[in-house]
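# This is a predicted model, with the sequence first.
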Amino acid sequence: MDLLPLRYFQAVARHEHISRAAAELRVSQPSLSRTIARLEKELGVPLFDRQGRQIRLNRFGSAFLTRVDRALAELDDGRQELSDAVGLVRGSVAVATETLLTLSGALVGFRAEHPDVDVRLYQSSATAMLQRLRRGEVDLCLSSQPVDDPALETAEVLREEVLLAVPREHPLASRTSVGIAEIAEEPFITTSGDFWQRELTDRLFAAVGRRANIVCESDEPAASAFLVSLGLGVGLVPEMASRYDVAPLVFLHVDAPGCERVLSYVWRRDAYSSAAARRFREHTTETLRREARS
């Protein structure tokens, strides 16, 4: 069986939309439709249910997609393993993270040392980035939340304190530390539910029998400090954010157990880890730890 129809099928199954898949693959819609039709004829079963212009992966398609994903991933891993074995300096690595700001400094250094390695970054919520990893769309995830999955391998990068950011003119700005109960009525800025800041906020407030007075939530963790600087409220930020002099903020220690962020790399146990992915993980881990000590 030709592999190209299988890759076309993967794209159509992912989008469940012929025109979007065709745009991604850079082929014409009629050509893509004919390829899928020939594949279905070869297999002897329809892979999609069609209603007008709408297509949906059916039970045959879902079962076949599982096998196709596994087979193509093995072939891609084999090709990469052979490239690594002959010492090719070129390569690629795809990484998902909850916020791009965490990796920005380390990425600059990595690209300077390895200019021929293609690096692709994806910003996703915790759930979405792990789904990308399981589908084989990324090689690594940089997670700020615990990952409990026996199919995934994790390696801790660093632990850092999480601080409370307040505007400089805020009444708490003269303090060095604060308890959760003291800020129970404060307007709170945080992220939506699938990001680490929200999980930590909810957990800390629940521990004292309260709920945070959330007035603003977003899907961009790095935006919290900026929104606090505008006087819209207070919020939790990682210690590394306090090293960037980008906003008129004061950072307070939080008197609560477990007020920390644990950064970890996550990758699939059953997938080949390319030389580029391994070096990216090593380089960025070393850089982030060095930045944390400075």
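Looks like it arrived, so ask away. Note that this is a predicted model, so its numbers are computed, not measured. Numbers count the residues shown, from 1 in each chain.
# rest of the way, CA atoms for contacts and neighbours
OK.
# The stretch 151-294 of the chain: helices as residue ranges?
196-207, 223-229, 275-293 (DSSP state H, counting those that start in this stretch).
# ranking the ones you listed by burial, who's on top?
helix 223-229 (a mean of 21; mean count of other Cα atoms under 10 Å).
# which other residues reach that helix?
Outside of helix 223-229, the residues within contact range by Cα atoms under 8 Å, 6 or more residues apart in numbering are 165-167, 189-191, 233-237, 241, 247-249.
# still on that earlier bit, out of the helices of the stretch 151-294 of the chain, which comes closest to S124?
S124 lies closest to helix 196-207 among those, at 11.7 Å (Cα to Cα).
# In the protein, spot the strand with the most residues.
Ranked by residue count and defined by DSSP state E, the top strand of the chain is strand 152-167.
# in it, what's buried?
Within strand 152-167, the residues that count as buried by 16 or more other Cα atoms under 10 Å are 152-154, 157-159, 162-167.
# By neighbour count, which of the contacts of helix 223-229 wins?
T190 (32 neighbours; other Cα atoms under 10 Å).
# Could you measure from the closest residue to that residue other than its chain neighbours over to A292?
Once flanking residues are discounted, T190 sits nearest to E217: 4.9 Å by Cα to Cα, 6 or more residues apart in numbering. Taken as Cα to Cα, to the nearest Å, the spacing of E217 relative to A292 amounts to 27 Å.
# Structure two is appended below for comparative analysis:
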Amino acid sequence: MDLLQLRYFQAVARYEHISRAAEELRVAQPSLSRTIARLEADLGMPLFDRQGRRIRLNQHGAMFLRHVDRALRELDDGCRALRDARDTGLGRVGVASETLLTVTHLLGGFRAAYPSADVRLHQSNVREMDRRLRVGEVDFCVASQPLTGANLASVELAREEVLLAVPPGHRLDGRESVTIAELADEPFVTTRPGNWQRALLDRLFAAEGLTPQLSCEGDEPGASQDMISAGLGIGLIPTISRLSGTETRVPVAWVRVAAPDCHRVLTLVWNREAYLSEAALKFREFTMSRPFMGHRVPGGRDSL
């Protein structure tokens, strides 16, 4: 067993698809398949269930993957620590967020304060954020949905109301508030499953025993307001969008939703066991020491 085999196994386990993993690793599919087969032979048991050309990580593979992720993260952390000791800069900090609008001003302010820091931003849904954090691809996630794990620490950054946006002239234009039941037949512009807007929409409707009608599912939450303004449906939009000035460019009407917990909670999440560069430590301090989206970070104590 060698390091290359573990890297290859991690990629195949992530995609559960030989050709996609081979494309990412930039190796030939037959070579990748042979490497996985040798690893399984060394371990004395299969790590994947194979059905024709499809593969699925089995229970033994899932167990092994947890240890491989931990081992490779430790090695990567060691390499980063050596690079930081060698370099004169602050090192690298990686941040993942579901929407870029959420962290634009934060990262801009951090770069201005620490120009020598190497900042990397990744737009990811909650499942991808969890994976990136677990394998050490990012140092922090600015999450709109809960990320849980024994080694994860978090602090709440902001709590904001989520409003209903409707096209100008819509029947709800001018209403102060609306119930979920009144929206049962309305077409919604939203994101695909895995993003916070979709999770909130599904949760609010499920609480009323309803299923939302969807007119558009996308991967870019920032485009929702444009589609709503164009009359393609209605949608749930965070308060930050209303305050960001986009209303002058993309006009919509705003209505409050008469439902409990119609809000978004933003948290900063990190792996307490992972190595943090000087840049990452400065980023955490910077984020927790000033208002985030106009909100003061409550407290500053970590929570699991």
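Sure, I can see it. What you see is a predicted model; the values in this text were computed from it and never measured.
# Can you pull the TM-score for these?
Once superposed, chain against chain, the TM-score is 0.78 (TM-score structural alignment, normalised by the length of the first structure); 292 aligned residues with a Cα RMSD of 3.8 Å.
# Let's see the distance spanning stretch 230-243 of the first structure from one end to the other.
18 Å.
# I'd like the distance from that stretch to the chain centre, please.
21 Å (Cα atoms, centre = their mean, to the nearest Å).
# Now name the helix or strand holding T102 of the second structure.
Under the criterion of DSSP states H and E, T102 of the second structure resides in helix 100-113.
# Just list what that helix packs against, helices and strands only.
If you count contacts as 3 or more Cα pairs under 8 Å, 6 or more residues apart in numbering; DSSP states H and E, helix 100-113 of the second structure packs onto helix 278-288.
# and the helix it packs on, how far out from the chain's middle?
Using Cα atoms, centre = their mean, the mean C-alpha position of helix 278-288 of the second structure is found 19 Å from that of the whole chain.
# hang on, the earlier thing: and for the next helix or strand after the helix holding T102 of the second structure, what's in contact with it?
Going down the chain from helix 100-113 of the second structure, the next helix or strand is strand 118-123, by DSSP H and E. With contact meaning Cα under 8 Å, 6+ apart, strand 118-123 of the second structure is reached by 90-100, 111, 279.
# hmm, back to that, pretty sure the residue nearest to T190 of the first structure sits against P187.
No - counting by Cα atoms under 8 Å, E217 of the first structure sits too far from P187 to count as a contact (11.2 Å).
# Next one: F226 of the first structure from H283 of the first structure, what distance?
Using Cα to Cα, F226 of the first structure is found at 29 Å from H283 of the first structure.
# for the second structure, what spans make up the strands?
48-51, 54-57, 92-97, 118-123, 140-143, 152-166, 177-178, 187-191, 213-218, 235-238, 253-257, 263-271.
# so which of the ones you listed is the most packed in?
strand 140-143 (a mean of 26).
# Now do the contacts for the closest residue to A151 of the first structure other than its chain neighbours.
Spatial nearest neighbour of A151 of the first structure, chain neighbours left out: R269 (5.7 Å); criterion: Cα to Cα, 6+ apart. By Cα under 8 Å, 6+ apart, the contact set of R269 of the first structure is 151-153.
# Give me the residues contacting stretch 242-249 of the first structure.
Under Cα under 8 Å, 6+ apart, the answer for stretch 242-249 of the first structure is 165-168, 225-226, 228-229, 251.
# can you tell me which of the residues you listed lies nearest to E182 of the first structure?
Nearest to E182 of the first structure among the contacts of stretch 242-249 of the first structure, with distances taken as Cα to Cα, is V166, at 13.3 Å.
# Would you check that the closest one makes contact with V237?
No - V166 of the first structure lies out of contact with V237 (Cα under 8 Å); the separation is 10.2 Å.
# pretty sure S92 of the first structure contacts A276?
Yes - using Cα under 8 Å, S92 of the first structure is in contact with A276, at 6.1 Å.
# joint contacts of those two?
V117.
# what about stretch 91-104 of the second structure, start to end distance?
End-to-end span of stretch 91-104 of the second structure (Cα to Cα): 20 Å.
# Then stretch 168-176 of the first structure?
13 Å.
# and it, which residues are buried?
For stretch 168-176 of the first structure, burial by neighbour count (16+ other Cα under 10 Å) applies to 168, 172-173.
# Same list (the residues you listed) but as TSV, adding distance to R67 of the first structure.
Below are those laid out as TSV (distance: Cα to Cα, whole Å):
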residue	distance to R67 of the first structure
R168	57
L172	57
A173	57
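# nearest to R7 of the first structure, of the residues you listed?
Closest to R7 of the first structure, out of all of those and judged by Cα to Cα, is R168, at 54.4 Å.
# Now that the closest one has come up, it's in contact with V250, right?
Yes - in this structure R168 of the first structure lies within contact range of V250 using Cα under 8 Å: 5.6 Å.
# still on that earlier bit, return the mean post-superposition distance for the helix holding T102 of the second structure against the first structure.
Helix 100-113 of the second structure, aligned to the first structure and superposed, deviates on average by 1.8 Å (mean Cα distance after the TM-score superposition for the first structure).
# List of residues touching that helix?
97, 117, 119, 123, 142, 222, 283, 286-287, 292-293.
# before we move on, what about stretch 192-203 of the second structure?
98, 125-127, 144-145, 190-191, 211-212, 217-219, 221, 236-237, 262.
# what do you get for stretch 280-293 of the second structure?
Residues contacting stretch 280-293 of the second structure (Cα under 8 Å, 6+ apart): 91-94, 102, 106, 110, 139, 157-158, 240, 296-297, 300.
# Of those residues, just say which sits nearest to A21 of the second structure.
Comparing these against A21 of the second structure with Cα to Cα picks out G94 as the nearest, at 22.6 Å.
# neighbours around the residue nearest to the closest one when sequence neighbours are not counted, how many?
Nearest non-adjacent residue to G94 of the second structure, counting by Cα to Cα, 6+ apart: V138, 4.3 Å away. The local packing of V138 of the second structure (other Cα under 10 Å) involves 24 other residues.
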